[in-house]
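1. Output the structure for:
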Amino acid sequence: MVMVGSKESGNEATWSNFETSEAKDGGGLTMINGKAREEKTVNGFHKITDEDEFDPSDPPPFKIAEIRAAIPKHCWVKDPLRSLSYVIRDILVVFGLAAAAVRFDNWVVWPFYWIVQGTMFWALFVLGHDCGHGSFSDNPKLNSVVGHLLHSFILVPYHGWRISHRTHHQNHGHVENDESWVPLSEKLYKTLRVSTKFLRFKVPFPLFAYPFYLWSRTPGKKGSHFNPNSNLFLPGERRYVLTSTVCWCVMIALLLCASIVLGPVQLLKIYGVPYLVFVMWLDIVTYLHHHGHEQKLPWYRGKEWSYLRGGLTTVDRDYGWFNNIHHDIGTHVIHHLFPQIPHYHLIEATEAAKPVLGKYYREPKKSGPFPLHLFRYLVRSIKQDHFVSDIGDVVFYQTDPKLSGFSPSKMD
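-> Coordinates of the predicted model:
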C-alpha cells in the first residue's frame, strides 16, 4: 500500500511502505507492479487497495464478546502464588547480579552488568504493571503492596502511573484521549519549538523520555504523575497518588543514603546506569506497541473510535530470548483488549483469539535471540510519524519533510 499525504492541511506525508512502480489509469485504477488496484480516499489520504488487500481502518466484522468467548476460561484465572514466584525470581536475579558486579568490580563486567540489570529492572516494571491492572491477583491489597515495592524500587510512582495507564487502555487509539505516545495534531505540532521537535523525533533522545513524561506528560497535556491535584486524577484517587509519591520519595532518600555509604560513582554503576537501560527498554517497547508497523495504522476520533477498533491498532512484537524475561509483554494485542488476563496466559489466549481476529491480528516478525530487527522499525517510525491531521475521524501519521536534516546547531 502506498499512502500519499493530502494537501488539505498544507503538508504532505512523505512515506512509501513498499517500492512500487506506478502509472495512473483513467478509470480510477493505479498500476502497481503490473497489477491494477483501486484507489480509495480516507480522510484526505489516497489509499491504493485491491479486493484482496486488507484495510485496517475498516470496522471489524466481529465484536469484542466474540474474542472473549474464544479465549479458554482458565486463561482468566489469576494464581497469586505463581505471580509471586515471578517476583521472587526476578528479585533474586537483581540482587544476585548486583552482588556479582560489586564482587568482581572491573570494566569487563560492568557493561555486561548494566545491560542485564537494566533488563531486569524492566522485568520488575512489567510485574508491577500487572499489579496495576489487577492481573497479578484478585487481592487489591496484595496488588498494591507488591506494585509499590516493585515500582518504587525503579522510581515509578505506582498509583500515579497505574491510573494514567488505565486511561491509556480505556482510550487506546484515540487521538486526543489516549495517554501513551499520543500523536500530535498538526496544529499543536506547528507550535512546538524546534528544540522540542529535535528531542522528540531524533533517536536516541525519545528513548529517555519516560522520566520527563512522569513529571510533565507530553506536549498538549498538563499534569504530573506525582501531584495528587493533577487533572490526571479524580478527587477520590488523590490519597492513592500521595501514597505512591511518598514511597517514591523514600526510595530517593535511600539512594541518597547509599551514595554516602558507597560513593556516588559506585551507586551510579550499581543503580544509575541500569536505571537508564530500563528507561530505554520501557520507551522502546511501549512505543513499538503502537507504532512502527510495516503498514500505516489508523488513529481515531469521535464516532469512529471504539474500544475494540482502538485496541486492534496495537501491535504484537517478538523479542527473542527476552520474551520470557520480560514476561511476554510483547504479546500485546490481547493484553490491550483484556488487561485482566495474567501475563502467563497471554500467548495461549492470543492463539485462541487469532481465528476471530483474522487479518486484524498482525503476526509479529520472528526474532533471533536478540530483537535487533526492531530498531529498524523504531528509527523509521520516529523519523516519519510526526503528526496527524486536525480534521477527520480516521487519520494516519504524516511526515514533516523539514524535520529531516535537523542538527543541534539549528535548535532555537
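2. Could you use CA atoms for every contact and neighbour count after this?
-> Noted.
3. does residue 169 really touch residue 334, like I thought?
-> No. Contact criterion C-alpha atoms under 8 Å: residue 169 and residue 334 do not qualify, at 11.6 Å.
4. neighbour count winner among the two?
-> Using other C-alpha atoms under 10 Å as the criterion, residue 169 and residue 334 rank with residue 334 on top: 26 against 21.
5. Excluding residues flanking it in the chain, which one is nearest that one?
-> Closest residue in space to residue 334, ignoring its immediate chain neighbours: residue 350 at 6.0 Å, by C-alpha to C-alpha, 6 or more residues apart in numbering.
6. Residue 315 too?
-> In space, residue 315 is closest to residue 289, 5.0 Å off (C-alpha to C-alpha, 6+ apart).
7. Second input sequence below; structure requested for side-by-side comparison:
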Amino acid sequence: MVQRQSFEGTGRDLDRQRIAALEKQASLGDVIQTIPKDCFRISPAKAWARLVVNVLLVVLGYAALALNPWWWLLPALWIFTGTALTGFFVIAHDCGHRSFSTRRRINDIVGHVMLLPLLYPFHGWRIKHNQHHTFTNQIEMDNAWRPMSVAEYRALSPGVRAGYRFARGIGWWFASAVHQLNLHFKPSLFKPKDRADIRLSSTAVIAFACVLFPALLWMGGPWAVIQFWLMPWLVYHFWMSTFTLVHHTHPDIPFYPAATWTPVTGQLFSTIHCVYPAWVEFLCHDINVHIPHHVSTAIPSYNLRKAHTALKAHWSDYMHETEFSWSLMRSITRECHLRDETGYYLPCREVD
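-> Below is the predicted model:
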C-alpha cells in the first residue's frame, strides 16, 4: 500500500512538494502496477458495440438535420451531431494507440474510416499524438498546447502575437483546426520511415473530400455544405480544442525542461481528470477520464473509469481533478498563456 504524504503550503509551493515526493516515491512503472490487469484487456465485443452505437447516433443526427423543418432546432442538432462525431475521433484514438483491436490492420482501417468525416489524416495524427504522450508537458518535445516562453513571445511580430493571444484566449475553440492543418498533412515534418504512411492518410482524406463536397453541393448547394459538414465539424473542433486544452492546463501544473522532466510527473501529476455533462461523457466515450490514459495508452476507453478508481485509491495525493464549466474556461483562457522561467503559466497581459 502506498503511504500517504503530508503536505504543507499553498498553490505552487505545495505542488512542488508533491512533485518532489512523487518522483522520490515511485516511477511510472510503479503506478501502472496499481491498475488491475483486466483494465488492459481488449474486448472486441465492447469495442465494436461502441462503434456501432456511435455510427447509429451520427446517422440519427444527420437524419434529423435532413428532416428537421424548424430553423430554431438547427443549433441543437448541430451540437448533437458534432459531439457524436467527436466520438468517432475517440474510437480512432483507441485505434491510434492500438487499444481498439489486437490486430494492427484493423486498428489502421477503423482509424482511417472514423476520421474521414472529420478530414483528419489518421497516421499524421497518430504519430504526432504519440509524441505528445511520450513527452507530456516537456518543454522541448510536447506538441499539444505548449506555451511559449516570454522571450519567444516578445520576439514575434505584432500580428503573430495577436494570433497567439487569440488562440490561447477567446479563440481556443478553433485552435485544434489550425493544429490539424499545420501538423498532420506535411510529410516533411515526419521521419523518413513514416512519410509513406503520412502520404497514404493524406491521400485518403483528400480523396474523401473530393467526393464529399461535390456531392453536398449537388444535393443542396452551399447550404448543404454548411448544414451537414461545416457546423458539425466546428462543434467537433470546439470539443477537440476544449478537451485537449483542459487535459493538461492548470495554473499549478508547469511545463518541465528535459533535464528535470520525468515520465511519472508528466503522465500522472500533469494530466487532469475533468468531469463533463453525462451526455458528453457518453457520446465521447469517457475520453476525459484522462489520467489513466496517460499512465498507460494500452487501456481501452471503456476501461478508463475502472482504472481511474484504482489510481485514486493509491495516488490521489498526486492527481488533479476538476469539473467543466464556463468559469473554468474563462480562467484558463485569461491566465494560462505563456510560461515563466520556472515553467509555470502567466498571462500575456503581464508582458505586453
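8. Can you find the partner of the residue nearest to residue 334 of the first structure in the second structure?
-> Mapped onto the second structure by TM-score structural alignment, residue 350 of the first structure lines up with residue 308.
9. The residue nearest to residue 315 of the first structure is in contact with residue 317, isn't it?
-> Yes. Using C-alpha under 8 Å, residue 289 of the first structure is in contact with residue 317, at 7.4 Å.
10. So which of those two has more stuff around it?
-> Neighbour tally, residue 289 of the first structure and residue 317, criterion other C-alpha under 10 Å: the higher count belongs to residue 317, 25 against 21.
11. Provide a list of residues in contact with that one.
-> 288, 289, 330, 331, 332, 364, 365 (C-alpha atoms under 8 Å, 6 or more residues apart in numbering).
12. so the aligned partner of it in the second structure, which of the three states?
-> For residue 317 of the first structure, the aligned residue in the second structure is residue 274 (criterion: TM-score structural alignment). Three-state call for residue 274 of the second structure (DSSP: H, G, I helix; E, B strand; the rest coil): strand.
13. now the helices: where do they sit in the stretch 151-300 of the first structure?
-> Taking DSSP state H, counting those that start in this stretch to define them, one finds helices in the stretch 151-300 of the first structure at 158-170, 186-191, 194-201, 210-216, 238-262, 264-267, 273-288.
14. list the helices and strands the longest one packs on?
-> The helices and strands touching helix 238-262 of the first structure, judged by 3 or more C-alpha pairs under 8 Å, 6 or more residues apart in numbering; DSSP states H and E, are helix 140-153, helix 158-170, helix 264-267.
15. so how far is residue 164 of the first structure from the residue of the first structure sitting at the aligned position of residue 173 of the second structure?
-> In the first structure, the residue equivalent to residue 173 of the second structure is residue 207, according to TM-score structural alignment. Per C-alpha to C-alpha, to the nearest Å, residue 207 of the first structure is found 20 Å from residue 164 of the first structure.
16. who's in contact with stretch 52-59 of the second structure?
-> With C-alpha under 8 Å, 6+ apart as the contact definition, stretch 52-59 of the second structure has outside contacts at 81, 84, 85, 87, 88, 283.
17. ok, now stretch 215-230 of the second structure?
-> By C-alpha under 8 Å, 6+ apart, the residues outside stretch 215-230 of the second structure that reach it are 62, 65, 78, 213.
18. Pull out the buried positions in that stretch.
-> Residues of stretch 215-230 of the second structure classed as buried: 216, 224, 225, 227, 228, 229, 230 (neighbour count, 16 or more other C-alpha atoms under 10 Å).
19. Pull the residues that contact whatever helix or strand the match of residue 350 of the first structure lives in.
-> Using DSSP states H and E, residue 308 of the second structure falls within helix 304-315. Residues lying outside helix 304-315 of the second structure but in contact with it, judged by C-alpha under 8 Å, 6+ apart, are 1-2, 31, 34-36, 39, 286, 289-293, 319.
20. hang on, the earlier thing: quick one: map the residue nearest to residue 315 of the first structure onto the second structure.
-> Under the alignment by TM-score structural alignment, residue 289 of the first structure pairs with residue 247 in the second structure.
21. Going by distance to residue 280 of the first structure, which of the contacts of residue 317 of the first structure wins?
-> Closest to residue 280 of the first structure out of the contacts of residue 317 of the first structure is residue 288 (12.1 Å), distances taken as C-alpha to C-alpha.
22. what's stretch 122-140 of the second structure aligned against in the first structure?
-> Alignment of stretch 122-140 of the second structure against the first structure: residues 158-176, by TM-score structural alignment.
23. Show me how far the matching stretch is from its chain's centre.
-> Here stretch 158-176 of the first structure is found 11 Å from its chain centre; the criterion is C-alpha atoms, centre = their mean, to the nearest Å.
24. what would the helices of the stretch 151-300 of the first structure look like in TSV with distance to residue 45 of the first structure?
-> Below are the helices of the stretch 151-300 of the first structure laid out as TSV (distance: least, C-alpha to C-alpha, whole Å):
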stretch	distance to residue 45 of the first structure
helix 158-170	27
helix 186-191	15
helix 194-201	23
helix 210-216	31
helix 238-262	42
helix 264-267	52
helix 273-288	23
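25. Which one of these lies nearest to residue 341 of the first structure?
-> When the helices of the stretch 151-300 of the first structure are compared by C-alpha to C-alpha, helix 158-170 sits nearest residue 341 of the first structure, at 13.7 Å.
26. what's the mean gap between that closest one and the aligned bit of the second structure?
-> After superposition onto the second structure, helix 158-170 of the first structure sits on average 0.3 Å from its aligned residues (mean C-alpha distance after the TM-score superposition for the first structure).
27. Distance of the counterpart of residue 205 of the second structure in the first structure relative to residue 83 of the first structure?
-> Aligned against the first structure by TM-score structural alignment, residue 205 of the second structure finds its counterpart in residue 248. Per C-alpha to C-alpha, residue 248 of the first structure is found 23 Å from residue 83 of the first structure.
28. Thanks a lot, see you next time.
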